[in-house]
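Build me a model:
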Amino acid sequence: MSTDLIDGVGPDHEYMIPTKFIKNPDDMVLWENSIAYQEYLGFILAINEAIKGKSLKYDALPVSPTITKLCGVIKKLDQFINETPPLEQPQRFGNQAFRLWLEKVQNATHELLSEVLPEHLQRALAEVSTYFMESFGNQIRIDYGTGHEISFIMFLCCMFKIGALEPDDKIYAATRVFNDYLKLVRKLQQTYRMEPAGSHGVWSLDDYQFVPFIWGSSQLQAHPKIEPCSFLNPEVVETFADQYMFLSCIAYINQVKKGPFAEHSNQLWGISGVAHWTKVTLGLIKMYRAEVLGKFPVAQHITFGSLLPLKPFLQGRGTDRRFLGMTPPPSTGRSSMQVPSQKPT
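This next block holds a predicted model:
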């Protein structure tokens, strides 16, 4: 089975500013049968395959200049947080300094990303930067959720499509760029007391993220010691959180939540009873399709442009679906993660 990413766009490709098109629940069928949906999910599967069994410390391949520059961009946004401390305000959540931080990001994005893209790809700047700027939270509600996570993954997907990132960059796109992004949005959540977007337990596994659990479970496949039940052991989490995304997510949950794990993170607690990481990964992908990509409150915020268009999949070019040399199976419309029927003790 091929693991090549899709063919890049041509030099005469016409870029466009991504726009929201999902206006009501009836439009969900357009999204779920679109080129954008197939390519986005195919991209997640391709990265999933690339990082299987590889830790966050993997360094067997050279790091491309583009990966290094993208990590530098995220580091710059982290500096913006340090320069924008929380404001003193009566309300506990939603510190308004976040709006000042995001304004700095929006003002700097064009310059920051123009330094990442080579000259012949500068025409793509407006399209890819739209996804980038939508990746960090909502300026009005001061919240963050899986929709913003989708925007950042779409940004990475588009960087591969235009050729700024190459197939050999798949591993580090996840283990370095995306992992740095996770650290950044966690710092945002804590610094500005951001609310979770959507509904906890419906559109994410924890309050904020989903994809790092998918990719993180793939990293742990065939690990000689760490089994799905192991993440309930605080010592295992503390020891390996800097090596595996799944465990870093658990470490963050343990940091921000109090009380029995089975009560505040019941879905994750149930996953700990699955026998093998391979089964966890497959179940999470199905759950993600049903409980995140299949939810109108999430999909209504997704934007579509020339690189990820809301066009019927069957009318797309054949290469538009070859992130993994395969087409993802049709959605069942429901989650099929099977977890043990147990009750918290």
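
Please make it C-alpha for all contacts and neighbour counts, starting now.
Fine.

Strands of this protein, start to end?
19-20, 143-144, 195-196, 303-304 (DSSP state E).

Kindly present the ones you listed as a markdown table, with separate columns for distance to Lys225 and mean neighbour count.
Formatted as a markdown table, these follow (distance: least, C-alpha to C-alpha, whole Å; neighbours: other C-alpha atoms under 10 Å):
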| stretch | distance to Lys225 | mean neighbour count |
| --- | --- | --- |
| strand 19-20 | 45 | 14 |
| strand 143-144 | 34 | 24 |
| strand 195-196 | 33 | 20 |
| strand 303-304 | 41 | 22 |
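
of all those, which lies closest to Pro11?
strand 303-304 (20.3 Å; C-alpha to C-alpha).

Determine the set of other helices and strands touching that closest one.
strand 19-20 (3 or more C-alpha pairs under 8 Å, 6 or more residues apart in numbering; DSSP states H and E).

Following up with a second sequence; could you model it the same way so I can compare the two?
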Amino acid sequence: MASNKEDPQNSETKPTTGIPNLRDRLPKLEPRKKRSPPSNPLPVPETPDLPSPPEQSSLKFCKPTRRILSPRDHDLFLQSSTYKLLLAFVFGLTDSVIDTPVSAITNTDLGSTIREILEILDKVEDVVRRSPPEEQGDSRFGNKGFRDFLDLATKEHTGWHKKLGVSSDEAIIEVSTYFLQAFGSHGVWGLDDYQFLPFLFGASQLLHHPYIRPLSIHQNLILEEYGNDYLYLGQVNFVNSVKNVEGLRWHSPMLDDISSAKNWTKVEDGMRRMFVAEVLKKLPVMQHFLFGSLIPAVDGMSTEEEFGVPNEEDDAEGGEVVVMHDGMRHVHQMNSWGDCCGIKVPSSVAAGQEMKKRMGNEGLRRIPFD
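Alright, predicted model coming up:
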């Protein structure tokens, strides 16, 4: 009887339909070479030596005025000793607070000049309490009650100057008008609407901190515990307090980006670069800088009289001012929305005060993201 089974030896070999052997098809896995970290084309600005202050008797005091009125003026400034003086002063302050929390400073550590300045600031704070803000309806812009503060300060500034050893009447120039307005979240104002230096000094305070890292600014407990000790954390705390949107990612994207830095050295280096690139080297910023006796202008820089430009203090109520003529026209208007001097947006603090008044609550309330 014939068998129905095929002879395995006579049957044709059929291809298998299982998982193919990929061992010979895939490239051999090798350890990836470590990439060298990208180098920043901008070197970290160093701290120049601070020159000795000039003798007061050799100074001829004058009212500070704008002297950077054209690109040429700005170029002269960047090549001048005054530019190095500003770097030396600001970066010298930065170096002086390395790894130093506020609580580590006692009155016994302070020099007599610093103690005198602190006493004056205490008196200024008392003047602030005696000049409350005015009722301004729905206005979200700078409160005009600051004029009352200036009137009170004018009556007391003589004693303050004597404490500082300033006796010459020519050295005392009064400020008559003050407006505080946000400049939009771009350039140097990307960190905060009004302030930059606290972030530079604050990064230096945290330079070698054993456990507070740049990412720690996202931890509310860290901000609450150490906000009064470190300027950087205190500023982040303040920014959070006046925004309605939760999270730095949404209302302060630049601060959020900086928090991804590996350490505070990277942050401080970046802040130094930013101060040079976005403040001193930006004409729209420096055209409002005032030069006088202690911070002198360079020979050859323009004057407001030569350009027919009114003093910025006199023009604070509005109007059109042409600031530069060398191929660039800068029209400075209080109702403009151009980028040149920053976008004119309402003060976030003023808005918070307005909401507090309407809601009948104490303390600073959050406001809509602006």
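
Report the TM-score for the pair.
After superposition, the two chains reach a TM-score of 0.66 (TM-score structural alignment, normalised by the length of the first structure), with 249 aligned residues with a C-alpha RMSD of 2.5 Å.

just to revisit the earlier point, export the strands of the first structure as JSON lines, with columns for distance to Phe213 of the first structure.
Output for the strands of the first structure, formatted as JSON lines (distance: least, C-alpha to C-alpha, whole Å):
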{"stretch": "strand 19-20", "distance to Phe213 of the first structure": "27"}
{"stretch": "strand 143-144", "distance to Phe213 of the first structure": "17"}
{"stretch": "strand 195-196", "distance to Phe213 of the first structure": "17"}
{"stretch": "strand 303-304", "distance to Phe213 of the first structure": "24"}
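
how close does Arg130 of the second structure sit to Lys163 of the second structure?
Taking C-alpha to C-alpha, to the nearest Å as the measure, Arg130 of the second structure falls 22 Å from Lys163 of the second structure.

Looking at the two, which one has more neighbours?
Set side by side, Arg130 of the second structure and Lys163 show more neighbours around Lys163, with 15 against 12, by other C-alpha atoms under 10 Å.

That one against Glu116, yeah?
Yes: using C-alpha atoms under 8 Å, Lys163 of the second structure makes contact with Glu116 at a distance of 6.5 Å.

Might one say that Val239 of the second structure is in contact with Asp192?
Yes: under the criterion of C-alpha under 8 Å, Val239 of the second structure makes contact with Asp192 at 7.2 Å.

Can you give me the buried ones in stretch 234-249 of the second structure?
234-237, 239-243, 245, 248 (16 or more other C-alpha atoms under 10 Å).

what does Thr84 of the first structure align to in the second structure?
Correspondence of Thr84 of the first structure to the second structure, assessed by TM-score structural alignment: Ser131.

check contacts around its match.
145-146, 148-149, 152 (C-alpha atoms under 8 Å, 6 or more residues apart in numbering).

I'd like to know how far the aligned partner of His264 of the first structure in the second structure sits from His208 of the second structure.
Matched by TM-score structural alignment, His264 of the first structure corresponds to His251 in the second structure. Noted for His251 of the second structure: a distance of 28 Å to His208 of the second structure, by C-alpha to C-alpha.

Would you mind telling me which of these two has the busier surroundings?
Taking neighbours as other C-alpha under 10 Å, His251 of the second structure and His208 compare with His251 leading, 19 against 16.

wouldn't the more buried one be in contact with Lys243 here?
Yes: counting by C-alpha under 8 Å, His251 of the second structure touches Lys243, with 7.0 Å between them.

separation between the most centrally placed residue in the first structure and Asn179 of the first structure?
Centroid-nearest residue in the first structure, with C-alpha atoms, centre = their mean: Glu149, separated by 4.2 Å. Distance of Glu149 of the first structure to Asn179 of the first structure, given as C-alpha to C-alpha: 12 Å.

Check Lys52 of the first structure too.
In terms of C-alpha to C-alpha, Lys52 of the first structure sits 15 Å off from Asn179 of the first structure.

aligned partner of Leu118 of the second structure in the first structure?
For Leu118 of the second structure, the residue aligned by TM-score structural alignment is Cys71.

quick one, what contacts Val105 of the first structure?
By C-alpha under 8 Å, 6+ apart, the neighbours of Val105 of the first structure are 77, 80, 133.

of all the contacts of Ser131 of the second structure, which comes closest to Ser103 of the second structure?
Out of those, the member with the shortest distance to Ser103 of the second structure (by C-alpha to C-alpha) is Phe149, at 29.8 Å.
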